[in-house]
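Student: Everything below, folded, please.
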Amino acid sequence: MSESKEQFYQSLSEQLTALLEGETNWLTNLSQFSAFLNMQLEDINWVGFYLSQPDSDLLLGPFQGNVACVRIPLGKGVCGTAAQKQKTLVVEDVDQFDGHIACDARSRSEVVCPLVIDGKLWGVLDIDSPSLNRFDQQDADGLENLMKILIDATEWSR
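Tutor: Prediction:
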């Protein structure tokens, strides 16, 4: 990537705003968002959403990549922990994360951003990479900004 990460994520923000313009359906927008990130991010092997269920596990939502774990308990693995804490987690080496759930043995690093609307957890965005140390705080910040664009463009009713 010849441009800085800040410039890269700024460009993605502009592209995402245009992509989502005129569409407010949450399922459609989550699907488009996953496909968009899969096309734009290098060195990843899975990107998608796990959606919160009332008083239950996270359930697999729109994604790009190999088949995945269908349910993840709150507080378990990187996704369940990020959901429970409602905090973005960057994991440089998934083998060092206590309780990591290996849905794809090729994944070596991960970033998970909670999807929180009006204080309510809707789920998490999960991105995996086959490389160690693929994600850093700049990625987390850039992805959180992209999530804000998604949230603002979408009508969140099920």
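Student: going forward, measure contacts and count neighbours with C-alpha atoms only.
Tutor: OK.
Student: Find the centremost residue of this protein, please.
Tutor: For the chain, the residue nearest the mean C-alpha position is residue 125 (2.0 Å; CA atoms, centre = their mean).
Student: Over to that residue. Which of the three states is it?
Tutor: Of the three states, residue 125 takes strand under DSSP: H, G, I helix; E, B strand; the rest coil.
Student: quick one: contacts for it?
Tutor: Going by CA atoms under 8 Å, 6 or more residues apart in numbering, residue 125 touches 47, 48, 49, 50, 112, 113, 114, 115.
Student: How about the secondary structure of the residue nearest to it when sequence neighbours are not counted?
Tutor: Nearest in space to residue 125, with sequence neighbours left out and distances taken as CA to CA, 6 or more residues apart in numbering, is residue 49 at 4.6 Å. Under three-state DSSP, residue 49 falls in the strand class.
Student: Now the second one, please; I'll put the structures next to each other:
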Amino acid sequence: MPHADASLVPDSIKTKSEFWTHVHDQLEILMGGQRHWVSNLSNAASLIYNSLQAFPSNFGDGERSVNWCGESLHFPPLVSTTQSTKSDRPAPSLSSFYLISSLFPQPRFTDASMDPQSQTRASTNMLLGPFSGRPACQWIEVSPRPRGVCGDAFVKRSTVLVLDVLTYPGHIACDGDTKSEIVCPLILRKGGEDIVVGVLDLDCLAIGGFDADDQVGLERIVALIIRSCDW
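Tutor: Presented below is the predicted three-dimensional model:
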């Protein structure tokens, strides 16, 4: 099967529970034999985003679409054709990851250009990781004061579901069209310690675009990503 076909959603899938199980299983196949987080998170962001676009009964590409999906990463300093049918369901507007900065490759030829301010900032924020959607924030602060939904999910180590971003204190408006958001932390269990390496962030164009079913499905996908990658 062509890799792009992984984002096709069969007509037999009707509920969100069935949808997220399908996405989980497709992602597990896509990540088979690959353990680098850059490659796996890239496919994860794309698969989630395009699958949501191809699921018009709940999201689609209209007013209820998800407009962003992706990851952000944080690293401690020491350590098919998608359907175009319009619908009244929320469309995904973004799917992304933000990851702790220490996970990112360090400069090999320009270390001298790393000024002290940049090094300090690297230990207190998440950097933009693989995503699908419009351009987004390059980094998000997590210390000493977390910023936005992503920062809060990182510090709380739990999923944050926001029905209306305009009512959320400190919301970061990367896209002014975003109305709702869900952020799931990426938690790595190592040596008896829980290490938050980043977050998975999804934005939606509709108020109340995400619910408990989405949270359950995304948390299961996040768990799959964590155990499928070398961090």
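Student: one step back: okay, the contacts of residue 125 of the first structure in a markdown table with distance to residue 147 of the first structure and neighbour count next?
Tutor: Shown next, in a markdown table, are those (distance: CA to CA, whole Å; neighbours: other CA atoms under 10 Å):
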| residue | distance to residue 147 of the first structure | neighbour count |
| --- | --- | --- |
| 47 | 13 | 25 |
| 48 | 12 | 25 |
| 49 | 12 | 27 |
| 50 | 14 | 26 |
| 112 | 11 | 28 |
| 113 | 8 | 24 |
| 114 | 9 | 27 |
| 115 | 7 | 26 |
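Student: Tell me the residues of the second structure aligned with stretch 137-155 of the first structure.
Tutor: Mapped onto the second structure using TM-score structural alignment, stretch 137-155 of the first structure spans residues 212-230.
Student: How about stretch 9-27 of the first structure?
Tutor: By TM-score structural alignment, stretch 9-27 of the first structure lines up with residues 20-38 in the second structure.
Student: Only the buried residues of that stretch, if you could.
Tutor: By neighbour count with 16 or more other CA atoms under 10 Å, stretch 20-38 of the second structure contains the buried residues 20-24, 26-28, 30-31, 35, 37-38.
Student: any chance of those in CSV, plus distance to residue 196 of the second structure and secondary structure?
Tutor: Below are the buried residues of stretch 20-38 of the second structure laid out as CSV (distance: CA to CA, whole Å; DSSP: H, G, I helix; E, B strand; the rest coil):
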residue, distance to residue 196 of the second structure, secondary structure
20, 23, helix
21, 24, helix
22, 26, helix
23, 23, helix
24, 21, helix
26, 25, helix
27, 21, helix
28, 21, helix
30, 24, helix
31, 21, coil
35, 18, coil
37, 14, helix
38, 17, helix
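Student: measure the residue nearest to the centre of the first structure to residue 107 of the first structure for me?
Tutor: In this view, residue 125 of the first structure and residue 107 of the first structure are 15 Å apart by CA to CA, to the nearest Å.
Student: can you check residue 70 of the first structure too?
Tutor: Separation of residue 70 of the first structure from residue 107 of the first structure (CA to CA): 17 Å.
Student: of those two, who's got more company?
Tutor: residue 107 (20 against 12; other CA atoms under 10 Å).
Student: picking up where we left off before, please render the buried residues of stretch 20-38 of the second structure as CSV that adds distance to residue 174 of the second structure to the earlier fields.
Tutor: Shown next, in CSV, are the buried residues of stretch 20-38 of the second structure (distance: CA to CA, whole Å):
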residue, distance to residue 174 of the second structure
20, 26
21, 29
22, 29
23, 26
24, 27
26, 29
27, 27
28, 30
30, 29
31, 29
35, 30
37, 24
38, 22
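Student: Let me know the closest of these to residue 212 of the second structure.
Tutor: Set against residue 212 of the second structure, the nearest of the buried residues of stretch 20-38 of the second structure by CA to CA is residue 20 (12.0 Å).
Student: isn't the closest one right next to residue 218, touching?
Tutor: Yes - counting by CA atoms under 8 Å, residue 218 is a contact partner of residue 20 of the second structure at 7.3 Å.
Student: how about the helices in the first structure?
Tutor: Ranges of helices in the first structure, per DSSP state H, are 5-20, 26-40, 77-85, 137-153.
Student: So for residue 61 of the first structure, which of those sits nearest?
Tutor: Residue 61 of the first structure sits nearest to helix 26-40 of all those, at 8.3 Å, using CA to CA.
Student: Can you spell out which helices and strands pack onto the closest one?
Tutor: Helices and strands touching helix 26-40 of the first structure, by 3 or more CA pairs under 8 Å, 6 or more residues apart in numbering; DSSP states H and E, are helix 5-20, strand 46-52, strand 58-65, helix 137-153.
Student: Between strand 46-52 and that helix, find me the angle.
Tutor: 160 degrees (axes from the mean of the first three to the mean of the last three CA atoms, to 10 degrees).
Student: mean shift between helix 26-40 of the first structure and the second structure?
Tutor: Here the mean offset of helix 26-40 of the first structure against the second structure after fitting is 0.7 Å, by mean CA distance after the TM-score superposition for the first structure.
Student: Could I get the buried residue list for that helix?
Tutor: Neighbour-count burial for helix 26-40 of the first structure, counted by 16+ other CA under 10 Å, picks out 26, 27, 29, 30, 31, 32, 33, 34, 35, 36, 37, 38.
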